[in-house]
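1. Structure of the sequence below:
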Amino acid sequence: MRRIRIFIGLPVLPRLSPVFRPLLLLLLASVLSLPVLALLAAWLPGGAGAASAWGILREMAATVLPGYAWTTLWLALWVGLGAACVGTAAAAAVTLFDFPGRRAFEWLLLLPLAMPAYVTAYAYTDFLQFSGPLQVGLRAAFGWEGRLLPEVRSLWGAVLVFVFALYPYVYLLARTALGERAAHLMEAARLLGAPLRRRIARIALPLARPAVAAGVALVLMETLADYGVTSYFGIQSFSTGIYKAWLAMDNRIAAAQLSTLLLVLVLALLGLEQRAQRRMRFAGGGVGRAGSAEARPARLRGRHAVLAWAVCGLPVLLGFVAPVLFMLRPLTADWSVLPWERFGAWTWNSMRLGGMTALLCVAVALALAFAVRRQPTALTRGVVRLASLGYAVPGSVVVVGLLLPVGWLQERVPQWGLGALVTTTALGIVWAYLVRFGAVALQSVQSGYARIPASLDDSARLLGVGRWGLLRRVHWPLLRRSTAAAALLVFVDVMKELPATLVLRPFDSDTLAVVAYQLARDERLGEAALPSLALVLVGLVPVVLLSRALRSREADA
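-> Sure, this is the predicted structure:
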């Protein structure tokens, strides 16, 4: 057991005296809530002044704000509708019907989770643009002239990229909801004489509705937080407007106000997602898979099986297979243009930041989860809520929320060198990662704690085990798998994170995500293929583990 003591180091929270534990929790709450508090402070009298802030808002309302709002609204509307249709149709196909290849499609439909949306955008742009191989080949083969396909870099191109990159969020939740009760209830309806179309419309879809709503909310949060696709396609959304206000116009207050509006939209979606998750408990309660051994998915043959193949195969093809093939084409065409000599440095920077953040997030998650387990006070619950909110905060909002107070302090006490400390070292970017992805680790650790009976704590206390001994000798052996999963998820998210990394990375510390974006922006798509495919390979790891976990859970059920 001695070697377990060095596993992370930060969960020494139980050793602290009762006086210092609340102070440490308050400090942690301040670290996690600083971005949101800084944005709210931009509207108050103080550094900028309320009058100046409202004046800037009125000026934006008369110029750029309507365009940002309208574009973001249409993008969210069509992406949400498309992801709901694709994800629900795929989940219904693999859950309610049986056809050749159904088992393979159950995990193949998860593959687009490994493909960052901005990588998909680069791949389709390289293949479908005017100078891409498809249009060049068509013009050469048929003697046609001019543009043969619509412009890829458009609002509709972004909608298609987001739909086929993010539909797995809807697919996962809808598949879980349908698998728990739909087959059993549809079998009962069949015995009562209801036709298949009516069983789907009256039973399956209403059961899946809360799960679909929760999945769509997650899709929209990812869409609103995106910067890579919207910036690369030249779409004027809130996310691109924030960076333009900060970096191009050097207007901190305008960036803070746009960030606040985007944060309000994301928080509204988070509330919708949590409400839908609560409703899913009622949809999934009662009779589960147990007791439904006689219920079997409906067997499909002929043209119906072909239709099911199309419903399941098209998202996999457009969301994963085609982008990977499009990125592999420049790799095999000309190896000399690939930046092999710098690829190792980019990979090391990405892995270094990912490893540091993963260890820190897991340590904070263990400390918070243990504090709530031992003393579920209002303070500990409040800090946990702040940490859980971080994943819903877009990376662009986190950046503005961190740099605002840093810039304010730098102007008033320049001798501290706080600005240089945050922007030229790993402190700022790891801080942003902690705010952004701490919720991922916390959710995984809390799910592990939910499987540990409280009676074990009582038994350990009766045997004279202290707080540190309880965590080290009782909880940690049971939480190792959960903490390993949390570290892996945070590591992969950090590797793929673009907005925060693009602004806060230290000098000469480019990551795979940043160089993929910069090379693609410079129209060097062949060179962008190498770091992009590396990100896809890293993203495949949690997808494979997720697929195995779903299969084992269904087998146990």
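2. CA atoms for contacts and neighbours, from now on please.
-> OK.
3. number of nearby residues for A513?
-> 28 (other Cα atoms under 10 Å).
4. so who does it touch?
-> Residues in contact with A513 (Cα atoms under 8 Å, 6 or more residues apart in numbering) are 495-498, 531-532, 535.
5. tell me which element it falls in.
-> helix 512-521 (DSSP states H and E).
6. Second chain to compare with the first, below:
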Amino acid sequence: MSRRAPRAPRALSGAAWMIAVICLLPMIAVVLAALTGGTDTIVSLVSTVLGRYAVNTGLLIVLVSLGTFLVGVGAAWLVTMTRFPGVRFFEIALVLPLAFPAYVLAYAYTSVLDHPGIVQSTLRSVMGWGPRDYWFPEIRSLGGAALMLVFVLYPYVYLLARASFLQQSGSTFMAARALGARPLAAFLTVSLPLARPAIAAGVLLAVMETIADFGTVAYFGVQTFATGIYTSWFSLGDRAGAAQLAVCLLCFALLLAVLERAQRGQAKYHDPSRGQKHQPPLHLQGAQGWIAMVLCGLPVLLGAIIPIIALISLGLGSDQDLLSARYLGFVRNSLVLASTAAVLTVIAAIGLGFYQRMQPGRLSSSATYISRLGYAVPGGVIAVGLMVPFAAFDNALDAWMRATFDISTGLLLTGSIWLLVCAYMARFLAAALGAYEGGQALVHANMDAASRSLGKGPFATLRRVHLPILTPSLLTALLIVFVDVMKELPATLIMRPFNYDTLAVQAYRLASDERLEGAAVPSLVIVAVGLLPVILICRQVGRR
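-> Alright, predicted model coming up:
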């Protein structure tokens, strides 16, 4: 008779649920704060700015969804299903814009396309126009913000669509071609419907990032729910208004999370010929090949090359010194926050993943699912959700200590690094879980059984069997979370300790003061760090 697998230790299950509660706390707290804020605030919001926030957020979602779909799917189909000059280069280079925060692109393109920028200055010089003699699209607009987000978010759709196209059997496509369908018609009627779940998941991920974006829309002056939360919290000092706006954004974000999970569950189809015959690529010759090369080159040019050139030219003309004590402080703060959050988040992912493996069932699945929800919740919502209860706790403790011992404890948790790290963990735990679970598929159940037969307990099995095999996946998770924390802006702006600025905060502050030359320097450092995980992704794409 075979021995049953041991249940997860109580310490492991307790730690897993404590992590899940930390991730769930901001959502519960922001709902309670909104409900206790009274109706006067929400009535005022409805009559003044709520409609504008909803319309702008909705338009931004529609434009980004359409743009990422067209660019991501089109590029994925060209590099997967066709052959043209430079296709091997573009299948990797198309991932590069993923390293850029959208607000960094906003700073770069403002310097290029604004009225004093090189494009309009050259037009006026060549054509002899005055400032009022011509019309030029306004980059600081809702359309400009959508364009910046499309440039940096289309790789989500590209990666998932490309993976889906690679997994498809060529039999169905060739059957459509044999029935007289042209390549484009066969793609629209066969390949695209089969890839629909993966494409929809990529678009939903892009939409989640869109509603969470603060730096781009704030710099371009586009009023959305994300900017409204920050304005209510800091500019107006209206905590109840910030909480109620956060609830509006939270409801939409959770709806997207449910849709993304449903799409992920449907991302499969039955094809008995799959794996037996791959679709032969279409060789594009002459003008068709050059057109394909231009279409794939434009996203790389606009999403990576031009911004880097613009930022370097701005940075060289600035008075910012990366080696000064002040800038070294920004770098140190960013590295401390990012590394601490990355290590703790990956440890939390290991605990949750191992708990689900040791004790599969509804209880462990619920803990893991709750912990994933933070990825769909914008950083501003998590910040408000954590600040409200912990500020109330600090104030209550301080009042009790004053009344009892005549001692002021001040703010012990609010405004601390550890509370900010908790916000990062809640926000990015889903990314670490995804990388961990991808590596865990390599750990066969027989390995656990062999470890138990040798008398090893659960934690010894984790340390001596799982972790050595999972090391590459864990390093990838560390790097992904590290870079995401380096780029995170709204949570850092709201929750950072006093006089504890990071590179992202410094870039935002200088750009808000219209000092784009200075903002280019911290932006370049953020991009350089962001290129590390993108290079890893590119290597995996190249291997496949």
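7. Please, where are all the helices along the stretch 251-400 of structure 2?
-> 287-300, 306-316, 325-358, 362-372, 379-405 (DSSP state H, counting those that start in this stretch).
8. does the spatially most central residue of structure 2 count as helix, strand or coil?
-> When Cα atoms, centre = their mean is applied to structure 2, the residue found nearest the centroid is E209 (5.4 Å). Secondary structure for E209 of structure 2, judged by DSSP: H, G, I helix; E, B strand; the rest coil, is helix.
9. mind checking what it lines up with in structure 1?
-> Aligned counterpart of E209 of structure 2 in structure 1: E222 (TM-score structural alignment).
10. Then I92 of structure 2?
-> Taking TM-score structural alignment as the alignment basis, one finds that I92 of structure 2 is matched in structure 1 by W107.
11. Repeat that for L314 of structure 2.
-> For L314 of structure 2, the residue aligned by TM-score structural alignment is P330.
12. Contacts only, for the nearest residue to its match once chain neighbours are set aside.
-> Once flanking residues are discounted, P330 of structure 1 sits nearest to G526: 5.0 Å by Cα to Cα, 6 or more residues apart in numbering. Applying Cα under 8 Å, 6+ apart to G526 of structure 1 gives the contacts 327, 330-331, 337-338.
13. Need the contact partners of stretch 176-195 of structure 1.
-> Outside stretch 176-195 of structure 1, the residues touching it (Cα under 8 Å, 6+ apart) are 91-92, 95-96, 196, 199-200, 203-204, 207-208, 211, 280, 283-284, 287-289, 292, 294-297.
14. related to what we said a few turns ago, what's the ChimeraX line that selects buried ones from the contacts of G526 of structure 1?
-> Here the buried members of those are turned into a ChimeraX selection, burial being counted by 16 or more other Cα atoms under 10 Å:
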select :327,330,331,338
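15. The strand or helix carrying L537 of structure 1 versus helix 512-521: what angle between them?
-> If you go by DSSP H and E, L537 of structure 1 is part of helix 525-556. Angle of helix 525-556 of structure 1 versus helix 512-521, following axes from the mean of the first three to the mean of the last three Cα atoms, to 10 degrees, is 140 degrees.
16. quick check: angle from helix 525-556 of structure 1 to helix 340-374?
-> With the same axes, to 10 degrees as the criterion, the two stretches helix 525-556 of structure 1 and helix 340-374 enclose an angle of 30 degrees.
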